[in-house]
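Trainee: quick one: sequence plus predicted model below, questions after.
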Amino acid sequence: MVNKNKSPIPTNESERLLELESYNIVDSLPEDEYDDIVLISSHICNTPIAIVALIDETRKWHKSKVGINKESVPRDIAICSHTILNDEILVVNDTHLNEKFCNIGMVTKAPFVRFYAGVPLINTSGFALGTLCVLDTKPNQLNDFQINSLKALARQVITLLELRRNLAQLEKQKHELFALSQTDDLSNLFNRRVLSRELSKELKRSVRYGGNFALMMLDLDYFKILNDKYGHAYGDKAIQKIGKLLKEKSRDTDCCIRYGGDEFIILMPNTNAEQAIYVSERIRQSIDKSGGALDTLSASIGIVIVQQFDVSEKSILALADDCVYLAKEQGRNQIIHQFI
């Protein structure tokens, strides 16, 4: 990586920055746990300034600080940029007597640092993410107890960072598992267990705010014949295409569900009969005109428009099923609707 700053760049800088990014912590809000660590560091080391600093591509960003107001400083004026080059604590008792740091920005300008001690924050993968550092405006030095205490507190910062990342990963996995528990693998639509929850929710919403809603039930015509003739792999491909088609032809507010086998349901919130029939007809025509895996298929569709809300979920589904049965009895590839 080309060094555009005056500060030195670690040899593993690209990987280090990716590792830092994985914590999603830079520019996050203050947290008491980090504030406690800088306060304790300041007291133990008897310095007016203490900082938990993270070094990104251009800045030394202060996750927590005491004795200084700046949220960040340019990386090229920070002594911490040198600290992350090594595994050990960096102590500068008097910056004015140090050729490397006597002209650095934080020394020649506010806060006019004369003393610096920083421990690199090295994570479990071996990357130095930043520092826990203490600063003074006059020359100073640390005894063994203070040095060991600062190192111990730096390890606590790493523990907090790892906990943050692990919790974020667990939360992500929880959301992924929740999504999987609601999704039909083959069609990529919601599965049957979502139906009861969403239908119950829609009934309650309609009672409270008024307005009709509709439930469309779709049964593929001749699907068993297709399966028997071409095999289950071909039938699976047809189910996948139906799932994609239903998502494309329904509305963003509709809830598309694979009810089971070759049956599908679309729950349509705040929808009247005309709107429900329009969406259903668009779906029916799309299936009828499809080629490939859907070439021999059509759809019998039943729609229930719910106008009264003291009905049960079971009665709505039963009426939709009756409509589908009637559509098949009358020749298939058509739509029957009823009000309830």
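Mentor: It's in. Numbering: from 1, shown residues only.
Trainee: could you use CA atoms for every contact and neighbour count after this?
Mentor: OK.
Trainee: would you list every one of the helices in the stretch 201-340 of the chain?
Mentor: Counting by DSSP state H, counting those that start in this stretch, the stretch 201-340 of the chain has these helices, from start to end: 223-230, 232-249, 273-288, 313-329.
Trainee: next one for the comparison:
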Amino acid sequence: MNIQKPTNEVQRLERLTDYQILDTSADKHFDDLAFLASYICQTPAAMISLIDSDRQWTKSSIGYPPLVLRRDVSFCAHTILEPELLVVEDAFLDSRFADNPLVLEKPHVRFYAGVPVLSYDGLALGSLCVLDRQPRQLSVEQLKALKALAHQVEDQMELRRDILQLEKAAREQKIAQELIHRDRERFKEILETSRDGILVEEEECVIFMNTAYAKLFGCRGPAELIGLHISELAAPEDLDRLLDYGRKRSRGEHAPNLYEFKIKRRDNGVLVELEASVSDFFQGERHYIITFVRDITERKKNSRERERLITELKDALANIKTLSGLLPICSSCKKIRDDTGYWNQLEIYIEKHSEADFTHGICPDCARKLYPEDFENS
């Protein structure tokens, strides 16, 4: 069966991944909402499902065991295409589902009603649905209740997503606090065993840097860089942007936590491309910016090389010349007319439009005509 997909499928799948909910264990909060949907609609089954790239994955199921279905047979894959809800009162009478194996075989679905479950920015990630093995209809009040429960599913997903983000932020904050508060030896041990470069700045001044970061600059150790203004660490083309990020953070305004920038090695002047992850730490009125960096020079170089090769291949394919079609040729001198209307010698035209090279000789017919005596004596 063909799978009809939303026009925003790429963004939808990216957002689904952001929620980190696929293939997670059962959750009572979602089970309660599925139960309420089944109870209110008086159906034997209800599900909360999410639509991945090629499957329907069930987060909660009442009346059926949790299912993982191919997307091409999924009712819910149709629900995410609808603006509000999808109701199939009798699947036997609906051409979209009459020959569906879920209808003809177990679990023998005859009735289906589903409401899209949306992300915070309106992308349909899955559905809350109720099912029955018998045809049926839902009242207007039941449909309204089903929509309301779908909103509760969305709120539960947002709450779960917020908790995950808070846990991640707490882990990063804990690392930041340890960097500031641990005793010097333990502090040094943590930082020096990190493969990533770590820098701590306060008021645009470097107050700490680990060895891994100093090596990126081609320095023998952090002492050469501690105390410098942050502007001395970035390549000129990135300087204004990085200063702007830091000043926004100091004012409590939004600034990216992840970004890329370049530095120039002090030993040989070579540019190094870095990926940065930034955290803030406040101690009273003091504001520290802690930056974790990783060298992505080779990765970026490989990416650019791939792009160059792709461009060269496209150009090469576009410039391949093939002789085909009708070629106007003079019946007397045998010159060929090119696309611009000029008449060219045959060998010139062929060399221009192919990869062939020419050598010169004389055929027997021409030899007999031009040198009859030599030809007869040979």
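Mentor: That came through fine. In this text the structure is predicted, and so the values were computed from the model without any measurement.
Trainee: same list (the helices of the stretch 201-340 of the first structure) but as CSV, adding distance to residue 134 of the first structure and mean neighbour count.
Mentor: As requested, the helices of the stretch 201-340 of the first structure are exported to CSV (distance: least, C-alpha to C-alpha, whole Å; neighbours: other C-alpha atoms under 10 Å):
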stretch, distance to residue 134 of the first structure, mean neighbour count
helix 223-230, 72, 14
helix 232-249, 57, 18
helix 273-288, 66, 18
helix 313-329, 65, 18
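Trainee: what lines up against residue 178 of the first structure once you look at the second structure?
Mentor: Using TM-score structural alignment, the partner of residue 178 of the first structure in the second structure is residue 174.
Trainee: what is the burial count for its match?
Mentor: When neighbours are counted by other C-alpha atoms under 10 Å, residue 174 of the second structure registers 13.
Trainee: over to residue 104 of the first structure?
Mentor: Neighbourhood size, residue 104 of the first structure [other C-alpha under 10 Å]: 20.
Trainee: between the helices of the stretch 201-340 of the first structure, which gets nearest to residue 150 of the first structure?
Mentor: helix 232-249 (57.0 Å; C-alpha to C-alpha).
Trainee: ok and that closest one relative to helix 273-288, angle-wise?
Mentor: Angle, helix 232-249 of the first structure to helix 273-288, by axes from the mean of the first three to the mean of the last three C-alpha atoms, to 10 degrees: 140 degrees.
Trainee: which residues does the counterpart of residue 57 of the first structure in the second structure contact?
Mentor: Alignment note (TM-score structural alignment): residue 57 of the first structure maps to residue 53 of the second structure. Residue 53 of the second structure is in contact with 13, 71, counting by C-alpha atoms under 8 Å, 6 or more residues apart in numbering.
Trainee: now do the strands in the second structure.
Mentor: For the second structure, the strands defined by DSSP state E cover 45-51, 55-62, 68-70, 86-88, 111-118, 124-132, 197-202, 205-209, 258-264, 271-283, 286-295, 336-337, 343-344.
Trainee: measure residue 21 of the first structure to residue 129 of the first structure for me?
Mentor: The gap separating residue 21 of the first structure from residue 129 of the first structure is 10 Å, by C-alpha to C-alpha, to the nearest Å.
Trainee: which of the two has more neighbours?
Mentor: Higher neighbour count among residue 21 of the first structure and residue 129: residue 129, with 21 against 13, using other C-alpha under 10 Å.
Trainee: counterpart of the more buried one in the second structure?
Mentor: In the second structure, residue 129 of the first structure lands on residue 125 (TM-score structural alignment).
Trainee: so its match is in contact with residue 115, correct?
Mentor: No: with contact defined as C-alpha atoms under 8 Å, residue 125 of the second structure and residue 115 do not form a contacting pair (10.9 Å).
Trainee: circling back: make CSV from the strands of the second structure and add distance to residue 308 of the second structure to it.
Mentor: Below are the strands of the second structure laid out as CSV (distance: least, C-alpha to C-alpha, whole Å):
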stretch, distance to residue 308 of the second structure
strand 45-51, 36
strand 55-62, 36
strand 68-70, 39
strand 86-88, 47
strand 111-118, 40
strand 124-132, 37
strand 197-202, 30
strand 205-209, 36
strand 258-264, 21
strand 271-283, 19
strand 286-295, 22
strand 336-337, 36
strand 343-344, 36
